[in-house]
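In: mind looking at a prediction? Sequence and model below.
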Amino acid sequence: MWFKNLQLYRLPAPWDISLERFEEQLAKRRFQPCGSQDMESRGWVAPVADDVLVHPVGDQWLIALGVEGKLLPSSVVKQVADERAEEIAEQQGYKLGRKQLKELREQVTQELLPRAFTRRRRIHAWIDPVHGWLAVDASSAARAEDVLEHLRQTLDSLPLALLRTERSPSSAMADWLAGGEAPANFTIDQDCELRSVTEDKAAVRYVRHTLEGDEIKGHLTAGKLPTRLAMTFDDRVSFVLTEKLEIKRLDFLDVVRDQIDGEAEDAIALFNAEFALMTGELQKLLPAVVDALGGELATPEVQPAVTAFDRPAVEPALAGDPPF
């Protein structure tokens, strides 16, 4: 169990909810497969191979949202509806109007839905109720919002806030690159993206390229700001920090992974060992990132209705999520 991305949020520390109460509330919205006329279904699933919806390892919790969607491309619906519209036009002697075509497409959709293929995926979230962290393993805020929205619908209250720091990531990353020095316990790696703040949005991306020297400084002087920067923390965890304060391409290095005994008793024991190691490293990494960005804002405003629209536009969700 190793997360690949982190969309970060803050809960009260400690979060005043018991494990038993949390489990009871999630059970009210357990995952159910799509019905014959449903395009999508969402609900909580067990993170591991048991029936427990909140998987605790020590004082750290893991939950998972299951999402099942019907695969019914609009082009298929249009094709079938157009063929039927031509047949009807031949029978009645005139073409269907716009309203009739819309109704026909809705009818075709309902007829095809029961025969459509389905695709399942799951989205994991880590909750640290002691230190007030909630992190969703998602490549975008839009996908993380699927989890947050279902949590809001499930719980009596969700006192959640976006993680906010005194300095913006772009400003801090620009200073690190300009000075050629990373903050304490971090190193700057060889991947970076810089983007102009002007209307042309000119961008330059470096991959496996040294980020020292006048070339990078020239881009900074010209008005480009870093939007992504690859870094390593304490020679243990590598990641890409984005201008939206997202953690991407998260990778726990061999010095961390090698702590796991290769002869774990069973799959669950291995899963728990990985989750314990991962959360232990994240409990060190996240405060260090916040400190490097000037510290957390003193009193972040609690926003019980955090949505994807609270952040800048994000890239579309990536395909290829593992089924559950």
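Out: Yep, that arrived.

In: C-alpha only now, for contacts and for neighbours.
Out: Fine.

In: distance of residue 122 relative to residue 31?
Out: 11 Å (Cα to Cα, to the nearest Å).

In: swap that for residue 94, please
Out: 47 Å.

In: next one for the comparison:
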Amino acid sequence: MWFKNVKPYQLTQPLSLDDEDLTRLLNEHAFRPCGSQDLATMGFASPFSQARGGNAMFHKVQQRYWFTVKKQEKILPAAVVNAELDEKVAQIEMETGSPVGKKARSDLKQEIQTRLLPQAFTKNSFTHGFISLGDNLVVIDASADGTAEAFLALLRKALGSLPVVPLSRSSLQSELTHWLTDAPPEQITLLEEAELKSTDDTQSVIRCKNVPLDSDEIRIHLDSGKLIQKVAFEYAESLNAVMTEDGAVKRLKFSDRIKEETDDIPKDQVEARLDAEFALMSAEICELLNYLKQALNLDSDGI
């Protein structure tokens, strides 16, 4: 279990969780498969369900709680629906000699979708996240804001409240640009990848890869007023990632040194391996986020 992306949030007030109550609350919002007329369903599932492990609705290591949201969607291709709709509309127009109006066409489309839904295939997806009570952090493995917000909304619904704000509530363009023009924080090593964006009306974007960020080429873009949108970095020789101006951490990759710490756990001991991986991963992510909070002065964001 290794997150690939991090959408970080900070609790605005301390949170306490009772394991027994938490199990009950999550079970009240447990995942259920799509019914015949459901387009999609979403609910909590066991973090170990993808590995055919236990049935626990959360997993806890120290004061870090791991949650999994499962979503099931009906796959009903628009091309299939529209093709059948066009045939039906053509038939009606031929029989009546009159064009089918917009309202009637919409009603026909709805009828077709309702009839085809029970036959549609389903697609399952999983979103993982955790709450670290000791760090007042909520971390979601998501690359898109919508996915992260859906996870938070379901968790908030189950718990009754979840007072969180994004770890960074303002753009980090200036701070990330200073990493290039001045120097990065002590434990951050910049890698050869970045995205720069102009601040004028053109909004031009420059993406570079395998280019030293202290090169003349990059310096010219910085001198022209472009700011850093994304930059690849290594943290404390433990992970590589891309830091974005909205505070998200993407393309997270942990070092072999970290991953090798679970090598002595037999592969058939699935739950033990997942437990160890989560413990290592969540600790490293929290360490990184706490470091970034200090390095980027995020604690002054008004929390």
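Out: Now that the structure is in, tell me what you want to look at. Computed from a predicted model, the values in this text were never measured in an experiment.

In: can you tell me what part of the first structure the lengthiest helix in the second structure aligns to?
Out: Secondary structure of the second structure per DSSP state H: the longest helix is helix 270-295. With TM-score structural alignment applied, helix 270-295 of the second structure matches the range 267-292 in the first structure.

In: Provide a list of residues in contact with residue 23 of the second structure.
Out: 56-58 (Cα atoms under 8 Å, 6 or more residues apart in numbering).

In: top of those residues by neighbour count?
Out: Looking at the contacts of residue 23 of the second structure with neighbours defined as other Cα atoms under 10 Å, the largest count falls to residue 57 at 22 neighbours.

In: alignment lookup: that one to the first structure.
Out: Checking TM-score structural alignment: residue 57 of the second structure goes with residue 53.

In: find the nearest non-adjacent residue to its match, please.
Out: Sequence neighbours aside, residue 46 is the residue nearest to residue 53 of the first structure in space, at 4.4 Å (criterion: Cα to Cα, 6 or more residues apart in numbering).

In: that neighbour is in contact with residue 64, isn't it?
Out: Yes. Judged on Cα atoms under 8 Å, residue 46 of the first structure makes contact with residue 64 at a distance of 6.5 Å.

In: where do the contact lists of those two overlap?
Out: In terms of Cα under 8 Å, 6+ apart, residue 46 of the first structure and residue 64 are both contacted by the residues residue 53.

In: pick out whichever of the two has more residues nearby.
Out: Taking neighbours as other Cα under 10 Å, residue 46 of the first structure and residue 64 compare with residue 64 leading, 24 against 20.

In: which ones are touching the more buried one?
Out: Residues in contact with residue 64 of the first structure (Cα under 8 Å, 6+ apart) are 44-47, 53, 122-125.

In: and whatever residue of the second structure lines up with it, how far from residue 128 of the second structure?
Out: Residue pairing (TM-score structural alignment): residue 64 of the first structure is matched to residue 68 of the second structure. Distance, residue 68 of the second structure to residue 128 of the second structure, by Cα to Cα: 5 Å.

In: how about residue 76 of the second structure?
Out: Counting by Cα to Cα, the gap from residue 76 of the second structure to residue 128 of the second structure is 26 Å.

In: okay, the two: which has more neighbours?
Out: Using other Cα under 10 Å as the criterion, residue 76 of the second structure and residue 128 rank with residue 128 on top: 20 against 16.

In: mean shift of the helix or strand hosting that one relative to the first structure?
Out: In the assignment (DSSP states H and E), residue 128 of the second structure maps to strand 121-132. With mean Cα distance after the TM-score superposition for the first structure, strand 121-132 of the second structure departs from the first structure by a mean of 0.6 Å once superposed.

In: for whatever helix or strand comes next after that strand, grab the matching residue range in the first structure.
Out: Using DSSP H and E, the next helix or strand after strand 121-132 of the second structure towards the C-terminus is strand 137-140. Aligned by TM-score structural alignment, strand 137-140 of the second structure corresponds to residues 133-136 of the first structure.

In: swap in stretch 108-128 of the second structure?
Out: Counting by TM-score structural alignment, stretch 108-128 of the second structure pairs with residues 104-124 of the first structure.

In: if we can go back for a sec, in the longest helix of the second structure, what's buried?
Out: Applying a neighbour-count criterion of 16 or more other Cα atoms under 10 Å, one finds 271, 273-282, 284-286, 288-293, 295 buried in helix 270-295 of the second structure.
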